[in-house]
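S.K.: Sequence plus predicted model, see below.
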Amino acid sequence: MIWMLWLTAVLCVIYYIVIIVYSGLTTSFSLIWLFFAVICMGLAAGWEAYIKHKDKVPLWLPVSVVTMCCTGVLVFALVEILVFTGVAARDTSNLDYVIVLGARVKDTGISKSLKKRLDKAVEYADKNPGTILVLSGAKGEDEPVAEAVAMRDYLVYNGVREEQLILETRSYSTVENIAYSRVAIEEDQARKKAHRQNGPDIIIPGAFEEVPDKPIRVGVLTSDFHVFRAEQIAEKWGIPDIYGISCGSDPVLFIHFCVRECAAILKDKLVGNM
């Protein structure tokens, strides 16, 4: 047990270095791997001390520590099970709108995560030319342009018609992505309805009945680990029947993204975003 804790601590430090070197992710959350390393080293040292001085340590202390650790691992496992098995496979073809969630834009170009999302969006737009893509993402302090603008440029360059795109450039988080994209969709629906009402009158003999607008079908396209949270937030913020469309994620950063997503899900659930 002790050697496993020391090994885990070393692996956490190595993975932190890999994250920094591989992707340049210097965000505060990447430091969590150093935090995990310190926790593992502390547990290993504490376990060794407990074995040497077992008679002097009250039983409640090791029991409490083990319970807390097991609870943390269990919560993480349950959240990840929800993330990857809680999203039912559905037919996502011919949706009215698909919200494409933004990701980091670097000075050198779009990030690998964003490229994977956009490549999936290109594929979807090619198969569903009638679907409107809502590109969602503002300009962060360390980004050269708004994420939505960079997304539009990439999609247009790769053959997606610009009239098939709506830009949403006000959002800085997943919650804002969904909320502002919903506003953009409602505005687009209002424009289309006004255009229909202002169009040429068609006179049909006899009585007629106005057909109510059919419910629109909205999807959200994002990385595989992110779909569950995006769907839950969408349902909370007024898009009850949301269709999740997932793309692959970076295999090197996959574990990091899963840990970050678990923390984000717990936070959003706690503050009422989902």
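M.R.: Cool, got the structure.
S.K.: Could you use CA atoms for every contact and neighbour count after this?
M.R.: Will do.
S.K.: check contacts around Ala184.
M.R.: If you count contacts by CA atoms under 8 Å, 6 or more residues apart in numbering, Ala184 has them with Val134, Ile166, Glu168.
S.K.: do you know how far the first one is from Arg152?
M.R.: When CA to CA, to the nearest Å is applied, the distance between Val134 and Arg152 equals 10 Å.
S.K.: Please identify which of the two sits among more neighbours.
M.R.: Val134 (26 against 22; other CA atoms under 10 Å).
S.K.: what are the ranges of the strands in the stretch 51-200 of the chain?
M.R.: Secondary structure of the stretch 51-200 of the chain (DSSP state E, counting those that start in this stretch): strands at 97-101, 105-106, 109-110, 132-136, 165-168.
S.K.: now the contacts of Ala184 as CSV including distance to Phe257?
M.R.: Putting the contacts of Ala184 into CSV (distance: CA to CA, whole Å) gives the following:
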residue, distance to Phe257
Val134, 24
Ile166, 28
Glu168, 24
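S.K.: Got another one to weigh against that:
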Amino acid sequence: MPGALLELLRAAPYLLPALLIFVVFTYYPLARVLYLSLTDADMLSAPNWVGLANYRQLLADREFWSSLGITAVFAVGVTALEVGLGLALAFLMNARTRTQSLLRGAVFAPVVVSLAATAVIWNYLLNPNSGPVNRLLEGLGITGPGWLSDPQTALASVILVAVWKGVGLPAVLFLAGLQGLPAELEEAAAIDGASRATIARRITIPLLAPTTVVVVFISLIGTFQSYGLVLLLTRGGPAGSTNLLGYSIYQNAFVFFQMGLASALSVVLFALLLTLGIIQLKLAERRVHYQ
């Protein structure tokens, strides 16, 4: 018996449990969703094969294209804010001050707050009639909008809540990146007379490119799959202004019981995320240099 085959047989008892977990919880659900997307499954009766009918229905559905556009705006908005604010907060958390530990705890605390608690907090804060935000604006002589009830402000409000909830993770990742940078480069630049702003712009931020790639990837993937905040804050309204793809999948599957259509939406979302991931990796290979 060849040595390689013998080694494989010896390793099999250790590899099979992990492989079984992947098959049961990853590959089988993926194959099942792909199959259901080609049927008229409704969770009540046996599914019938319909081929690409669900995909043709999506392509002809204006609501799908609207949801796709809203999701893109949401993803880009949340990702841009999380990257920018996360980097700024990382610089603040990296500064040696007496309140360093307090600041780090305050920045990361919203990440561990449950979605339900987040929704309760922000529904109260953004209440157009009695919320503290609008009362503060009234004190300044400004009429506050109906944050979550106005189609013109609802999506922006959900974006801000999502950033408040999730910016702690990018901040911590950037902080870890800052602490892993070689101090010699910044010290040499300071000796040459470079200001802190110049050092940050010309040395620190470019060296954080690998961390930035990770943060952007995590943020984009997370936002494209988001539906919890929308479910708890706006339920896709008002007038469909916050109807993300993730929420549309939930609604079709568990409200309208159109599991076949929801599965087709899930496959489309998976294809989008896979495409975004490949594009990002290709761009990173060209522009990002790892030490």
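M.R.: Right, received. Where do you want to start? Predicted model, so just to flag it, every value in this text is computed and none were measured.
S.K.: Any idea what the TM-score comes out to?
M.R.: The TM-score (TM-score structural alignment, normalised by the length of structure 1) is 0.29; 138 aligned residues with a CA RMSD of 6.4 Å.
S.K.: returning to what we had before: could you point out which of the contacts of Ala184 of structure 1 is nearest to Lys112 of structure 1?
M.R.: The shortest approach to Lys112 of structure 1 among the contacts of Ala184 of structure 1 belongs to Val134, at 19.8 Å (CA to CA).
S.K.: From what I see, that closest one and Ala121 are in contact.
M.R.: No - using CA atoms under 8 Å, Val134 of structure 1 is not in contact with Ala121, being 10.4 Å away.
S.K.: shared neighbours of these two, which are they?
M.R.: By the contact definition CA under 8 Å, 6+ apart, Val134 of structure 1 and Ala121 are jointly contacted by Val100.
S.K.: list the residues that contact both of Val134 and Arg152 of structure 1?
M.R.: Contacts common to Val134 of structure 1 and Arg152, judged by CA under 8 Å, 6+ apart, are Leu165, Leu167.
S.K.: on that earlier part again, and the strands of the stretch 51-200 of structure 1: which comes nearest Ile17 of structure 1?
M.R.: Ile17 of structure 1 sits nearest to strand 105-106 of all these, at 20.0 Å, using CA to CA.
S.K.: What is the helix or strand harbouring Ala263 of structure 1 packed up against?
M.R.: Counting by DSSP states H and E, the element that carries Ala263 of structure 1 is helix 254-271. Contacts defined by 3 or more CA pairs under 8 Å, 6 or more residues apart in numbering; DSSP states H and E place helix 254-271 of structure 1 against helix 60-85.
S.K.: Format the strands of the stretch 51-200 of structure 1 as CSV; extra columns: distance to Gly72 of structure 1.
M.R.: Compiled in CSV, these are given as follows (distance: least, CA to CA, whole Å):
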stretch, distance to Gly72 of structure 1
strand 97-101, 29
strand 105-106, 33
strand 109-110, 34
strand 132-136, 33
strand 165-168, 37
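S.K.: neighbours around the nearest residue to Leu167 of structure 1 once chain neighbours are set aside, how many?
M.R.: Leaving aside its sequence neighbours, Leu167 of structure 1 sits nearest to Leu135 (CA to CA, 6 or more residues apart in numbering; 5.0 Å). Leu135 of structure 1 has 27 neighbouring residues, counting by other CA under 10 Å.
S.K.: What residues does Leu135 of structure 1 make contact with?
M.R.: When contacts are counted by CA under 8 Å, 6+ apart, Leu135 of structure 1 is found next to Ile99, Val100, Leu101, Gly102, Ala148, Met151, Arg152, Leu165, Ile166, Leu167, Glu168.
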